[in-house]
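Asker: return a 3D structure for these sequence lines:
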Amino acid sequence: MTATPGAARTGEVLRGVGVGRRGAVGPVAQVRPAPHVDDDAPLLVDGVPADPATAHRIVDEAFTQVVDELREQSARATGTVRDVLAATAQMADDKALRSQVLTRIDAGDHVVHAVDGVVAMFATMFEQAGGYLAERVTDLRSVRDRVVARALGLPPPGVPHLDRPSVVVARDLAPADTAALDLENVLAIVTELGGPTGHTAIIAGQLGLPCLVQVPFATTVEDGTVVAVDAADGTLTVDPDDALRAELGRRAGVEDALAADVEPGGTADGHRVQLLANIGTAQDAERVAPTAVEGVGLFRTEVLFLERTTAPTRQEQATVYAQALSALGDRKVVVRTLDAGADKPLAFATQPDEENPALGVRGYRLVRHDPELLETQLAALGAAQSDAGTAPWVMAPMIATASEARDFAARARAHGLTTVGVMVEVPAAALRAREILAEVDFVSLGTNDLAQYTMATDRLRGELADLLDPWQPAVLDLVDATARAGLELHKPVGVCGESASDPVLALVLVGLGVTSLSMSAGAVPAVRYALRHHTRAQCATMAAAALAAESAPSARASVVAMLAPEVRETLGV
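Answerer: All right, here's what the predicted structure looks like:
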């Protein structure tokens, strides 16, 4: 039975986009929606409409209280959760946002109308900018709802108190709400909106929670209804039967058993494939260090830069980088230099009037306008290398030409960094991979952006997830071209996009010639298991079949048909 509008029924299956492979069964806890108040409702004080001066004071205090609450939550959180909470607090503390609301109130506008009007204006600007700013609209609306509720004395929107393990369901979930979750009582997260690379999905992955996004009618499931969430299958089942419960329980046991394997990654015939983790902070490095990963294949350094009014100093950066390097000891750590600008705007390096930020001044292209940002970061990495006593691999994002790769390599080596590479995220880089690899020591494929640019599809639009499927043959063609260049020049070619975490697709990537796979630490055991049960030659045969397919679904189906029976059964594919 598939989803229909109205109250969900026993056995009904709601389909969406799954994030991760895990599953869970438990009662639904619906997130409180935004307060529904008429936009001309007056602000009452002791039953009497407040004058503009009183309304000004109350709303100003509401903004301050929301900022304080968000910062307190940020202080209690860690890693990526802490950073996105701090970013949301900074948005709530934005002087332009607050002053424009207060100006409208001073002019006699009703509170709700004033807040809604200003937020709507900012949201439109963000959505038109696209990319990172478009993703921040959820945070912006969360700030609006919190301020309105606080000003009018209404219950705050968000996740209710959880008194038992529950499946949290919402139309959309702001990072502030996600970070406020009582993790002891959260089994899974389900939203009607969002995308697989949005804040909610990223945080759920960090927390190891099953997650579904783009699930129509999820908010029609009544509080307390028991549901089964299957991230691997992308489904939410209302009142699941015993068979589904048993299957999810079996798979959980399998995941735990696979995690006990700590051997290095490789195929059945001994071909080595490094299995690495993606991280965003030094704390993430410390978190993954005790797990059976062989290092870090992607350290996203932009968390240090975003939402600041000034760039972090050389010493601030060096301290963080050294902490991460020290946590991993002698294991490989690949550090990506600043991937910001345009769709991830920096207050201290904003490029004005970009009509299409996704194609604008971002990543390595910032060097055109502010070379000191990169030079300071490379100097900090050189200092961290000396402090930690271990050498990082360093790579630049958004490289499109061999000359850009050559320039970055020269800059990095001038700071004593000896292993230098670049990201392959745009078709131009994949098509000229041989020339680019001639200038650097390695490349890493960012398949999320590579799919976006190949398929001309915004990666944040969840409803277009089928076009962003990393199984798209056109995307695999570009991975193949890059991997072949690496084999010819005897240089490493890694993958650090989401495709690396799919144990079936991982076999194809290895068959194409990819030498390392980087993913969330929790995805490593299943990938390790799949590789260990197939030879390199079998992986190559699978890769050829995927390349020959006419569509993403047929590419995956052709490879699944070739899987070793024990892998298909164990991993449930």
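
Asker: okay, CA-based contacts and neighbour counts for the rest of this
Answerer: Noted.

Asker: helices of the stretch 201-350 of the chain, start to end?
Answerer: For the stretch 201-350 of the chain, the helices defined by DSSP state H, counting those that start in this stretch occupy 242-259, 282-288, 314-328.

Asker: please identify the buried residues of the longest one?
Answerer: When neighbours are counted by 16 or more other CA atoms under 10 Å, the buried residues of helix 242-259 are found to be Arg245, Leu248, Gly249, Arg251, Ala252, Val254, Glu255, Leu258, Ala259.

Asker: check the last one too.
Answerer: Buried residues in helix 314-328, counting neighbours by 16+ other CA under 10 Å, are found at 314-315, 317-328.

Asker: other SSEs contacting it?
Answerer: Applying 3 or more CA pairs under 8 Å, 6 or more residues apart in numbering; DSSP states H and E, we find helix 314-328 packed against helix 282-288, helix 371-388.

Asker: ok, which stretches of the stretch 301-450 of the chain are strands?
Answerer: 332-336, 393-396, 419-424, 442-445 (DSSP state E, counting those that start in this stretch).

Asker: please apply the same query to the stretch 51-200 of the chain.
Answerer: 166-170, 186-191.

Asker: what's the angle from the first one to strand 186-191?
Answerer: Spelled out, that is strand 166-170. Angle of strand 166-170 versus strand 186-191, following axes from the mean of the first three to the mean of the last three CA atoms, to 10 degrees, is 20 degrees.

Asker: so what touches strand 166-170?
Answerer: Strand 166-170 is contacted from outside by 25-32, 159, 185-192, 218-219, 227, using CA atoms under 8 Å, 6 or more residues apart in numbering.

Asker: from those residues, list the buried ones, please.
Answerer: Buried members of these, scored by 16+ other CA under 10 Å, are 25-31, 159, 186-192, 218-219, 227.

Asker: for Arg15, give its distance to Val215.
Answerer: 6 Å (CA to CA, to the nearest Å).

Asker: shared neighbours of the two, anything?
Answerer: What both Arg15 and Val215 touch, as defined by CA under 8 Å, 6+ apart, is an empty set.

Asker: run this one through as well so I can compare:
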Amino acid sequence: MTEIAGVGIGQGIAHGPVALMAAPLEPPTDAPSTRTPDEEKALVASAVSATAADLNERGERAGGSARDVLEAQAMMAEDPTLAEAVEAKIDGGATGEYAVHTSFVEFAEQLAELGGYLGERAADLADVAQRVIAQLRGAAAPGVPDLGHPFVLVARDLAPADTALLDLDQVLAVVTTDGGPTSHTAILAREKGIVAVVGTGDASLTEGQTVIVDAAGDVVVADPTPDEIAAADQRAAARAAAVSAPITPGALADGTEVPLLANLGSPDGATEALELGAEGVGLFRTEFLFLSSDEAPSVADQTASYRLLLEAFAGKKVVVRVLDAGADKPLPFLTDADEENPALGRRGIRALQHREHVLRDQLTALAEADSDTDADLWVMAPMVATVDEAEYFTALARELGLRTTGVMVEVPSSAILAEEILRKADFASIGTNDLTQYTMAADRLLGTVAHLQSPWHPAVLRLIRMVADGGEKNGKPVGICGEAAADPLLAVVLVGLGVTSLSMTPAALAEVRAELKRHTIDDARRIAAAAVSAGDAAGAKKAARDAA
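Answerer: Sure thing, here's the model as predicted:
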């Protein structure tokens, strides 16, 4: 028996034989083309169009966050800058395959060097290139094997197109050597309820080898004993029973209320979220309205979309985040195109303040939708770092008719200043993905620093406690809307730190609801204190487990 450490996604456990992800296509050679440049360009254009159409079609089938990710990949495939680079290489005598391969590699390397959100796109771009080249060759794109029996999929990382459409009757669990807890693989695995351990490093697993994938334990067990397999089956059965319990409002064992809300990227996910027991929306991302356009949508178009969401959640709280552009989401009408490090540049509220008319239109549309519906609308600004930014946003939102206005806490400065910021704002919502990245100065995608990307790190937990304390002193609620809320045991810790609500991908609601019911508020505070007193993320998680 050998244990391989990684970062577990969720609390699941599964076992089965290993199936290794198929190797990528052989890269094309630099042999000169035997076709004319126009012929090569036409073939590439057709392959790109077919690839984009396939990605969009996969997105429609997958729905949810997967659709957003796959639509973004389709946009990458048809990016005009990449098309120009490919055509220039073809004009120089290259084949379409070689032009696509080298152009995409060069652009992916640029993104990887930038790190952060843009760095996460590098792996997605490499997958798009493979799919375009497969189209040019008339071959199947590399992907998940079809073995005819259940297996544990082991890969360097999974492309969003593969993760979105995994056959869960065949794929028992996923293990990736790269990636971290907020990579696309992790996010989609959490959304689909897939047992996964990511960021294992160079795990030496072989085809057909039996493994246990223990997400709760952050470990992959190779060649387990029969007793270990039996114990894993017992845990899996107990977990299945817990998550299938009747849906009730989120609460601790002593009746302390902890509203469980949903993170959504478009109104389309409302029905599923409600069916899974969401008590409202804790994070509605509005980027879907803006990312596919060269100009901001009209007030009328925005109002119509917001109205659909608010009507679906009539009588319930709906927290909407205004446009979070910049970093990996540049917009020609809002963000600067020449920033060297956009993750630390004019992003979120900074970009909106710089182009205030975009923010005014969005807030106006939200106020109009609010006046037409019965939901309890809360609106918040992303990437707030100072008291002045909080004051600016809340004043403008109230001027335009919005009643409840708050801020996202995603950078250490706003956590440290939480008491002062919450004198101005009505509430705070903590985005643990970015808060972890900026606190630890660790790229969210890199497996080499996965141990620093965890929201379990005591440095992150202490900042969360500071925000909760700031909320308590001002009588203001503080929620969590980052991926941390989807980790059941960490959810208990967050409540123990003083957080008043939790928002997550809807698929995680049942597990979190079940775990909260196992603990009182005193238990939660004791478990949180144990975690905060640890020296690193692994120690914090172990301390919380022991205390629980």
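
Asker: returning to what we had before: can you list the helices of the stretch 201-350 of structure 1 in JSON lines and add distance to Leu275 of structure 1?
Answerer: Output for these, formatted as JSON lines (distance: least, CA to CA, whole Å):
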{"stretch": "helix 242-259", "distance to Leu275 of structure 1": "13"}
{"stretch": "helix 282-288", "distance to Leu275 of structure 1": "12"}
{"stretch": "helix 314-328", "distance to Leu275 of structure 1": "14"}
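
Asker: mind checking which of those is nearest Lys344 of structure 1?
Answerer: Nearest of the helices of the stretch 201-350 of structure 1 to Lys344 of structure 1, taken as CA to CA: helix 314-328 at 18.8 Å.

Asker: the closest one vs structure 2 - mean distance after superposition?
Answerer: Once fitted to structure 2, helix 314-328 of structure 1 is off its aligned match by 2.6 Å on average (mean CA distance after the TM-score superposition for structure 1).

Asker: now do the strands in the stretch 401-548 of structure 2.
Answerer: Using DSSP E, counting those that start in this stretch, strands in the stretch 401-548 of structure 2 cover 404-409, 427-430, 478-480, 501-504.

Asker: tell me which of these sits most buried.
Answerer: Burial of the strands of the stretch 401-548 of structure 2 is given as mean neighbour count (mean count of other CA atoms under 10 Å); strand 478-480 ranks first at a mean of 29.

Asker: touching that strand from outside, list them.
Answerer: By CA under 8 Å, 6+ apart, the surrounding residues in contact with strand 478-480 of structure 2 are 282, 427-432, 467-468, 471, 498-503.

Asker: out of Arg15 and Val215 of structure 1, which sits in the busier spot?
Answerer: Neighbour totals were compared for Arg15 of structure 1 and Val215, and Val215 leads with 24 against 21 (other CA atoms under 10 Å).

Asker: trace the more buried one over to structure 2, please.
Answerer: Matched across to structure 2, Val215 of structure 1 falls on Thr200, judged by TM-score structural alignment.

Asker: can you pull the contacts of that match?
Answerer: When contacts are counted by CA under 8 Å, 6+ apart, Thr200 of structure 2 touches Ile4, Ala5, Gly6, Val7, Val175, Thr176, Thr177, Asp178, Gly447.

Asker: how far away is it from Ala5 of structure 2?
Answerer: Thr200 of structure 2 sits 6 Å away from Ala5 of structure 2, going by CA to CA.

Asker: residues near the alignment partner in structure 1 of Gly471 of structure 2, how many?
Answerer: Here Gly471 of structure 2 is matched to Gly486 in structure 1, going by TM-score structural alignment. For Gly486 of structure 1, the neighbour count with other CA under 10 Å is 24.

Asker: and the helices in the stretch 1-150 of structure 2?
Answerer: For the stretch 1-150 of structure 2, the helices defined by DSSP H, counting those that start in this stretch cover 37-62, 64-77, 80-91, 96-114, 116-137.

Asker: in terms of secondary structure, what does the last one contact?
Answerer: Packing contacts for helix 116-137 of structure 2, counted by 3+ CA pairs under 8 Å, 6+ apart, involve helix 37-62, helix 64-77, helix 96-114.

Asker: go with 10 Å
Answerer: Secondary-structure packing of helix 116-137 of structure 2 (3 or more CA pairs under 10 Å, 6 or more residues apart in numbering; DSSP states H and E): helix 37-62, helix 64-77, helix 96-114, helix 160-164, helix 184-192, helix 432-440.

Asker: start and end residues in structure 1 for it, please.
Answerer: Aligned using TM-score structural alignment, helix 116-137 of structure 2 spans residues 131-152 in structure 1.

Asker: in structure 1, where's the longest strand?
Answerer: strand 23-30 (DSSP state E).

Asker: strand 166-170 and that strand, what's the angle between them?
Answerer: If you take the same axes, to 10 degrees, strand 23-30 of structure 1 sits at 60 degrees to strand 166-170.

Asker: mean per-residue distance, strand 23-30 of structure 1 to structure 2?
Answerer: Strand 23-30 of structure 1, aligned to structure 2 and superposed, deviates on average by 3.4 Å (mean CA distance after the TM-score superposition for structure 1).
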